[in-house]
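>>> Coordinates only, no sequence provided:
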């Protein structure tokens, strides 16, 4: 399922969207122009979760379509003007893969496909290419030459299609990157979900790929950063005396705010875990110097809280 790191990334991105929209709202208010409805931060957050599900649906859709293309290839070759014996005897074992059909009959997956509609993308040529890439491999040849079916080989060939055909294809990865701006953020996590699903089709609720606990953590983290912004900034500002505020990356400020919020209001998260998480996020998403900068500020705030005996985490709702 979605990790806490992914949750923090989505909260960070939501807060960044809100920061980006604030100057436009302020300018509109100053010029007395009509201002639209206030942006609902939780809707932005939900959109990020929806994008993760859409990416997951798309990857699984492609596995099923590449597998089912065996029947299409057989039909196309048989309909040639002068088909050869080979054209008339294309092996379609893959299209009848038992695991594939469990996936296609999965009610939760069907609902996700109806919602996300990956089939509306122009995927035909890419599916054909990946299928032909697959049929050229010794793994595929081994699969179709074995008589009968067993659960392991049925699963192995679908995992092979995903990990060694789809993800190994530059054309496929480029296509995914073009369609899903969240690929860099979610690719590894969603790929793990795909492999888990292939191990046990029907085990995943596509409408709830974020557990209730993780979703509640995301909402509380987002809400607390918004509601306690001034409290948090009162702790951060004194430590920025030697820094030009205009030159501090917006993401760095957001990450520091999130970190201090976790120090103060999230009882179950050890401070060292918080610091390490936000150092890593700063390194991955902000400037080359951001990891060291965020580390320095958060570490100093943590030390001051401990020294002043103020490191008593409380639930934000109780304050």
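Cool, the structure landed. This one's a predicted model, so the numbers in the text were calculated from it and none came from an experiment. Numbers count the residues shown, from 1 in each chain.
>>> alpha carbons only for contacts and neighbour counts from here, please
Will do.
>>> On the three-state scheme, the residue with the largest distance to the centre of the chain is what?
In terms of distance from the mean C-alpha position of the chain, residue 82 ranks first, at 47.8 Å (Cα atoms, centre = their mean). Using DSSP: H, G, I helix; E, B strand; the rest coil, the secondary structure recorded for residue 82 is coil.
>>> list the helices and strands the longest helix seen in the chain packs on?
Ranked by residue count under DSSP state H, the longest helix found in the chain is helix 41-78. In terms of contact count using 3 or more Cα pairs under 8 Å, 6 or more residues apart in numbering; DSSP states H and E, helix 41-78 is assigned the packing partners helix 4-30, helix 98-104, helix 107-116, helix 124-135, helix 183-199.
>>> Residue 153: which of these is closest?
Nearest to residue 153 among the helices and strands packed on helix 41-78 is helix 98-104; the distance by Cα to Cα comes to 9.8 Å.
>>> buried sites along that closest one?
For helix 98-104, the buried set under the neighbour-count rule, 16 or more other Cα atoms under 10 Å, comprises 98-100, 103-104.
>>> swap in stretch 24-43?
Of the residues in stretch 24-43, those scored as buried under the neighbour-count criterion (16+ other Cα under 10 Å) are residue 41.
>>> ok, and here's another one to check against it:
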């Protein structure tokens, strides 16, 4: 959805740049000593702009036997520029889409290593010999570095390997780690109570690790805002990252010890799904737009939210191209997208359009499902 939204915005920008280039070609030459026919230049500019826009609509070079040669050349040069920029933007955004999904796993590793770094910082703080007389007293009977879950993270070789492979490190950001310990953990009553005890059970260690993760890392402004600075997609990624991290900490008490979570059960399949959805939504845009236009006859199309159009396009693409995904699953997913990212009324709007459209597609035989796609997930 974000990739398509960004591409549509880039399209508008590229179209305007092409038109600006066409306009520049038909401006009076202020350095020329020859008289300038401004009326004719303005006519040429308008005609070239119209031919360029027609070329975009038909996706074919402009043809007009009556148009002056320089006008036709200007329109087609603009069209070639527009096509070239669109192709580059499409490739770039497809790559960025996959990179951003992989960024979820980077955030997951970053959160786990933050727990380790906070443990190290807590041990260094506890062993300090000199303390500022104005420093608030703190119970140093134990610290986060003693926590068995944090130790399991620090000793986990697969985690070390993944951190190296993904180039995740807090080395350049150690000042923030110390700040988080000082301003977030050491001022927290739950953490203070933990450090006031010399020994802890495995359940107590698990409870503290979960508390720091859920309440301090994911909810405290100081830490949350810093993570959002590192990854601009943190707000969107955090729910998935939180689930992965919670399950990882819980596994420390399992029979096999701490286990890292994969980003997905089958990344190759999921990556194929993302690329296919993106490419087919673009390749078949005109067809899907017509299907939606038929459904929007009673609506003022110009007033339909731009993001709603993208969400509906993706939904239609998924309905028609992924036979193993049940219709209800597709509709429900895109309703949730509309609720989360578009207008307050978008959820009901998307629901109504997709319900009606899916029924028509099924009746016409165009909507064919197989395997799991035959399930009726109400």
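Okay, I see it. Being a predicted model, the structure only gives us computed values, none of them experimental.
>>> on that earlier part again, would you reformat the helices and strands packed on helix 41-78 of structure 1 as a markdown table and include distance to residue 249 of structure 1?
Written out in a markdown table, the entries for the helices and strands packed on helix 41-78 of structure 1 read as follows (distance: least, Cα to Cα, whole Å):
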| stretch | distance to residue 249 of structure 1 |
| --- | --- |
| helix 4-30 | 11 |
| helix 98-104 | 45 |
| helix 107-116 | 35 |
| helix 124-135 | 40 |
| helix 183-199 | 20 |
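>>> To residue 240 of structure 1, which of those lies closest?
Using Cα to Cα as the criterion, the shortest distance between residue 240 of structure 1 and those is 19.4 Å, found for helix 4-30.
>>> quick revisit: nearest to residue 296 of structure 1, of the buried residues of helix 98-104 of structure 1?
The nearest one, if we look at the buried residues of helix 98-104 of structure 1 relative to residue 296 of structure 1 and count by Cα to Cα, is residue 103, at 48.9 Å.
>>> among the helices and strands packed on helix 41-78 of structure 1, which is nearest residue 162 of structure 1?
Ranking these by distance to residue 162 of structure 1, with Cα to Cα as the measure, places helix 183-199 first at 8.5 Å.
>>> Show where that closest one falls in structure 2, residue numbers please.
On structure 2, the counterpart of helix 183-199 of structure 1 by TM-score structural alignment is residues 234-250.
>>> Contacts for that stretch next, please.
The list of residues contacting stretch 234-250 of structure 2 from outside it, by Cα atoms under 8 Å, 6 or more residues apart in numbering, reads 104-105, 107-108, 111-112, 149, 206, 209-210, 213-214, 218, 227-228, 258-261, 263.
>>> Also stretch 111-129 of structure 2?
In this structure, residues lying in contact with stretch 111-129 of structure 2 by Cα under 8 Å, 6+ apart are 140, 143-146, 150-151, 153-154, 169-170, 177-178, 180-181, 213, 217, 245.
>>> list the contacts for the alignment partner in structure 2 of residue 128 of structure 1?
In structure 2, the residue paired with residue 128 of structure 1 is residue 182, using TM-score structural alignment. For residue 182 of structure 2, the contact set (Cα under 8 Å, 6+ apart) is empty.
>>> And residue 182 of structure 2, how close does it get to residue 268 of structure 2?
In this structure, residue 182 of structure 2 and residue 268 of structure 2 are 42 Å apart, going by Cα to Cα, to the nearest Å.
>>> give me the number of residues near the residue mapped onto residue 97 of structure 2 from structure 1?
The criterion is TM-score structural alignment: under it, residue 97 of structure 2 has residue 45 as its aligned partner in structure 1. Counted with other Cα atoms under 10 Å, residues neighbouring residue 45 of structure 1 total 22.
>>> ditto for residue 225 of structure 1
A total of 23 residues lie near residue 225 of structure 1 under the criterion other Cα under 10 Å.
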